[in-house]
Each structure stands twice: as C-alpha cells, then as structure tokens.
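# this is the structure alone, sequence omitted:
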C-alpha cells in the first residue's frame, strides 16, 4: 500500500492498523517488530513516521498450530460456509480458552468441526469477532479466515452489525421503549463487575422495547448500539430492572414481585444464569456483499419461565 499525502507523518503501527492490514494496533506492532512489515523493502520500528509515496507491505506469516486442542463438543450451527460460521451458543459454554477455562470452549469445538479453516493472524484458530458471556445464550458469528475477520471487525467497529437480544428483567418497566446512554467501565471496588460509575467508563448505548409485561417481570427486545462487557446486564441493573437469573447484578429480593407459585419459583431457582438471549444477528457477508439475518429461538429454560409467567 502506498502512503498518501493524508497519511504523511503518521506512525507506522497506526497506519498499518487503521488501513485494515492487520486486526489491531497491538498485532500491527507485533508484526512490525518481527519483520512482517516493510517500508520500501526495509524493516522499520513501530514508531517510524511514514512518508508520502512510501510503499508499506505486510506479509501475514504462515499459520502455525495452537496449543488449543480440537474437542468433539456438539454445536448448534445455524449457518456455515467457507468464510464464516454462525452458532447458537448454549448457556455455560465459554467462548475462548482463558485462565480457568483452558478447554471445553467454543474455540475448541470450532477447531474440531472446521479443521480446514485457514486461520487468523498467523495462527490456526477461528476468528472471534465478538463475544457472549458464558451464561448468555444465542447467536455468535465467527470468521474462518483472515480476510473475513478483518471485514467483520470493521463492520462491528462501524456499527454496521445489528444485534438484538431478548431479556427477561425483574419488575414492570413503565416505558414502552427507551434508550440507556450511560458509560460503562470496570467497577473499581470489584474487578469482576462492570458499572456505570467507573472513572474510566466508555460510551455505551442500549435501546430497549417492551414486548410483554407480567406480574413482577418484563420481557424486553434489546438493540445494542455498542458492545461493552456485560452491557445489557449493567444497563438494566442501572435502570432498576436486573436480568432474571443474573448472579452478579441482581439485587437481593429482586424477585419479590413475582407470583409465588411453586412451578415458577422452582424454574427460577433452577436457572444456571441470566435470561439473556442473542435472538437476531444481521450483517453483510464479507465475500458476497449480501445482507444476511439469522434468528435463534429462546432456550428451553427461558421459554419455560416466560410461559409460567403468562396468564
């Protein structure tokens, strides 16, 4: 790629990242330091200031195997082609390996079901473009190659991807629709929680529409305009209507307004996580340019609670 007059004087790592040649600034710096990025044929440092007319070339290294092992985990695959996969993630499935969850993740499962994937960023792994919390269910798109990952990452960054959720919250939300525009950041008192009063909060916007009201609960359709960690859970908690079953953000006695019937109480006690479901996902396919939309029905535990609340 040739440097234009508009980019003259920019840092090399920023130039490479912003042009979509790699996935992030950190990966850009990693590639530059390891000689995968050249300027007019020469290796430069990340802080090098590019000049108009210089030719910047990025060579993605050959994919190498990860230590993450394929595992024969059943997946509800909603759509699959040579570029991307859309799965309906069940409750309890962690998206990718991390401390305390080195195996049994969605990434392990994808490596088993799609062994011929091209790989992402020089590693034989699926491209996780967005995430769902362990106990949030629903639709998740995953890239199978670098080109798709870059384009999907761009679409998420530019807010061209539509993600709609169903959430059952405690209490009867009075407004038929609303917008929650509160910054979200790490809770300084509890690193496992997020909050709207964080000194490092990032802009976060959630739109909601009431689908149905029950005694002591409300079913919401939620449209995310940003994608912060725990965003819906934090915003509904701030609204005073935490998600039913949420073990982190639900206040004590939040269920006091619910009907005290034995079947309903039993169903809620038996929940293993929040009743939050990624119901609809819409994006432009990176290879075909076609706008595609997928939907996933509510999981059984969610629909059971809703049916028990219905008159």
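Sure thing, it's come through. Predicted, not measured: the structure shown is a model, and the values here were computed from it. Residues are numbered from 1 along each chain as shown.

# rest of the way, CA atoms for contacts and neighbours
OK.

# dump the residue contacts of residue 126.
Going by CA atoms under 8 Å, 6 or more residues apart in numbering, residue 126 touches 107, 110-111, 117, 119-120, 142-145.

# turn those into JSON lines, including secondary structure, distance to residue 90 and neighbour count.
JSON lines is the format used below for these (DSSP: H, G, I helix; E, B strand; the rest coil; distance: CA to CA, whole Å; neighbours: other CA atoms under 10 Å):
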{"residue": "107", "secondary structure": "helix", "distance to residue 90": "14", "neighbour count": "23"}
{"residue": "110", "secondary structure": "helix", "distance to residue 90": "14", "neighbour count": "23"}
{"residue": "111", "secondary structure": "helix", "distance to residue 90": "17", "neighbour count": "20"}
{"residue": "117", "secondary structure": "coil", "distance to residue 90": "23", "neighbour count": "19"}
{"residue": "119", "secondary structure": "strand", "distance to residue 90": "24", "neighbour count": "22"}
{"residue": "120", "secondary structure": "strand", "distance to residue 90": "24", "neighbour count": "26"}
{"residue": "142", "secondary structure": "strand", "distance to residue 90": "15", "neighbour count": "22"}
{"residue": "143", "secondary structure": "strand", "distance to residue 90": "19", "neighbour count": "28"}
{"residue": "144", "secondary structure": "coil", "distance to residue 90": "20", "neighbour count": "26"}
{"residue": "145", "secondary structure": "strand", "distance to residue 90": "24", "neighbour count": "20"}
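
# all helices of the stretch 151-300 of the chain, in order?
231-239, 262-269, 300-309 (DSSP state H, counting those that start in this stretch).

# highest average neighbour count across those?
helix 231-239 (a mean of 21; mean count of other CA atoms under 10 Å).

# for that one, name the packing helices and strands.
The criterion is 3 or more CA pairs under 8 Å, 6 or more residues apart in numbering; DSSP states H and E, and the helices and strands that helix 231-239 contacts are strand 205-214.

# can you give me the buried ones in the strand it packs on?
Residues 205-210, 212-214 are the ones in strand 205-214 that count as buried (16 or more other CA atoms under 10 Å).

# for stretch 290-297, same thing?
Neighbour-count burial for stretch 290-297, counted by 16+ other CA under 10 Å, picks out 294, 296.

# kindly report the same for stretch 178-197.
Those would be 182-187, 194-196, for stretch 178-197 by 16+ other CA under 10 Å.

# this is the comparison structure:
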C-alpha cells in the first residue's frame, strides 16, 4: 500500500467526537511541506467539513497504527484535553520486540528529552528529561521475539519506543523501529494502539474502544 492509499477507518462518530483507526505510515497531524499534508486530521475533515481546525488532542507516531480520538467541537477539545492532562484517559498498546524478555511484567520509569541535533530522536536524560512511566506485560515469546502489552501512564514523545529499546528499560527495540532499532525493507513498526478509554466530553459516559492487532 502506497502512502497515498493510506486511509483512516471510522470507528465512532457523533456531534462531538470522532474515533478512528489509523494505519501505520500515516501522519496524525500535518507535517512540514506540501508532501506531508495527508494525515488523520485532514482525512477526518474531508469526511466532516464542520470539524474544528485543530481537532487533535493526542497523537500517534506515523509508524504506529491504532486508535485515536479527535474533537469535533471546541468544547469537546477542551474537555478531552483536560482528560489527557489529568491522566484520565486509559490506553493500551500491543508490540513485538526484538529479543526475549525473561520477566513476566514490570514498570519502567525513565526520563528523556529531545535530541536537538538529531530530531525527532529522544535521549535518556535523568537530570533535564521529563519522566515517562510505562507498565508492561509479557504476552508471548516466538522465534526470538517477545510480544508485550504496554500501558503508558504518561504520554511522552516516543515513550514506548524508547522504554522498549533503552538498556535501562527492556533493552529490546520494537520490531521495525527505524529510530531506536532497525527496519528491514518492507517491514513496518510492530506497535499498535489497541485500546482507548475516556469519558464523553458532553454526556460524561465512559467510552471504550478496541482495535484488532494487525500483526
């Protein structure tokens, strides 16, 4: 599938929010340059022209697939943003890592920051970095690789990718991670946002969405 053929899948739509399943390889928000304008936000606005100009309240890396929620109105954006800021939103990711992890579960706490000389790469920095916390569970081991579930308790840039790859984390990069590991030709990064839970910005009802893992 070429970049121009990557399309979001609509999971849920009402007057306030849009929940989509993002394919790997598609940007969440517009990037720099005309060649990087196709993204989740633009496609959502193609479907629903009344969506506010900046509907994104969180992001997934371009190479990550899975669930995203977008705000359709300004009021919804405010309420959803507050939920993310207060860590009321629950997310779960499924990933396959290069290497075998011996432990069954654990929690990673590592502080990291942007490397300004190698954007968008993040580097471990216990003094000036922002703390990222990830809970993880081993699901299976097959042919020298480990499938895990990640539950991020914070939402730092590249948090799961760095926590997987760094020697003070799991020491096993996510398969296909071109920044913190290696990617073979034709391979995608095996990280998928499979579960998303939050409260509806208008009704207050708890909403739960799941997406089948595509690998």
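Cool, the structure landed. Quick caveat: nothing in here was measured; it's all calculated off a predicted structure.

# TM value for the aligned chains?
TM-score for the superposed pair, counting by TM-score structural alignment, normalised by the length of structure 2: 0.90. Supporting figures: 208 aligned residues with a CA RMSD of 2.0 Å.

# save the helices of the stretch 151-300 of structure 1 as JSON lines, and put in distance to residue 245 of structure 1 too.
As requested, the helices of the stretch 151-300 of structure 1 are arranged in JSON lines below (distance: least, CA to CA, whole Å):
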{"stretch": "helix 231-239", "distance to residue 245 of structure 1": "11"}
{"stretch": "helix 262-269", "distance to residue 245 of structure 1": "7"}
{"stretch": "helix 300-309", "distance to residue 245 of structure 1": "10"}
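
# before we move on, the earlier item: and the contacts of residue 126 of structure 1, which is closest to residue 79 of structure 1?
Of all these, residue 79 of structure 1 sits closest to residue 142, with 10.4 Å by CA to CA.

# any idea what the closest one aligns with in structure 2?
Residue pairing (TM-score structural alignment): residue 142 of structure 1 is matched to residue 70 of structure 2.

# who's in contact with its match?
With contacts defined as CA under 8 Å, 6+ apart, the neighbours of residue 70 of structure 2 are 17-19, 41, 55-57, 77.

# and the residue nearest to the spatial centre of structure 2, how close does it get to residue 202 of structure 2?
By CA atoms, centre = their mean, the mean C-alpha position of structure 2 lies nearest to residue 60, the distance being 3.5 Å. Computed with CA to CA, to the nearest Å, the distance linking residue 60 of structure 2 and residue 202 of structure 2 is 24 Å.

# which part of structure 2 matches stretch 14-24 of structure 1?
Aligned by TM-score structural alignment, stretch 14-24 of structure 1 falls on no residue of structure 2.

# quick check: residue 86 of structure 1 is in a helix.
No - for residue 86 of structure 1, which was evaluated using DSSP: H, G, I helix; E, B strand; the rest coil, the result is strand, with no helix membership.

# quick one: the strands in structure 2, in order.
For structure 2, the strands defined by DSSP state E cover 9-13, 17-22, 65-71, 90-98, 105-114, 122-124, 130-142, 145-152, 191-199, 206-210.

# okay, those strands in TSV with distance to residue 173 of structure 2 next?
Formatted as TSV, the entries for the strands of structure 2 read as follows, by distance: least, CA to CA, whole Å:
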stretch	distance to residue 173 of structure 2
strand 9-13	28
strand 17-22	22
strand 65-71	17
strand 90-98	6
strand 105-114	14
strand 122-124	14
strand 130-142	14
strand 145-152	10
strand 191-199	11
strand 206-210	24
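
# for residue 184 of structure 2, find the nearest of these.
For the strands of structure 2, proximity to residue 184 of structure 2 was assessed by CA to CA; strand 90-98 is nearest, at 12.5 Å.

# follow-up on the earlier one: right, and the helices of the stretch 151-300 of structure 1 - which one's nearest residue 13 of structure 1?
In this view, the helices of the stretch 151-300 of structure 1 are compared for proximity to residue 13 of structure 1 by CA to CA, and helix 231-239 is the closest at 30.1 Å.

# between the closest one and strand 162-170, how many degrees?
On the basis of axes from the mean of the first three to the mean of the last three CA atoms, to 10 degrees, helix 231-239 of structure 1 is oriented at 40 degrees to strand 162-170.

# what comes into contact with helix 231-239 of structure 1?
Taking CA under 8 Å, 6+ apart as the criterion, the residues outside helix 231-239 of structure 1 that touch it are 169, 180, 182, 184, 194-196, 204, 206, 222, 224, 242-243, 246, 249-250.

# how far off strand 217-224 does it point, in degrees?
Here helix 231-239 of structure 1 runs at 130 degrees with respect to strand 217-224, directions being taken by the same axes, to 10 degrees.

# so residue 268 of structure 1 sits against residue 303, correct?
No - using CA atoms under 8 Å, residue 268 of structure 1 makes no contact with residue 303, being 11.7 Å away.

# nearest residue to the residue nearest to the centre of structure 2 other than its sequence neighbours?
The shortest distance from residue 60 of structure 2 to any non-neighbouring residue, by CA to CA, 6 or more residues apart in numbering, is to residue 28 (6.1 Å).

# repeat that for residue 263 of structure 1.
The spatially closest residue to residue 263 of structure 1, leaving aside those adjacent along the chain, is residue 308, at 7.4 Å (CA to CA, 6+ apart).

# now swap in residue 83 of structure 2 and tell me
Using CA to CA, 6+ apart and skipping the chain neighbours, the partner closest in space to residue 83 of structure 2 is residue 89 (6.0 Å).

# and that neighbour? What does it align with in structure 1?
Taking TM-score structural alignment for the superposition, residue 89 of structure 2 sits opposite residue 161 in structure 1.

# next, count neighbours for its match.
20 (other CA atoms under 10 Å).

# pretty sure it contacts residue 282?
Yes - with the criterion set as CA under 8 Å, residue 161 of structure 1 and residue 282 qualify as a contacting pair; they are 5.8 Å apart.

# what separates residue 94 of structure 2 from residue 136 of structure 2, distance-wise?
When CA to CA is applied, the distance between residue 94 of structure 2 and residue 136 of structure 2 equals 10 Å.

# next: residue 74 of structure 2.
Remark: distance between residue 74 of structure 2 and residue 136 of structure 2 (CA to CA) = 34 Å.
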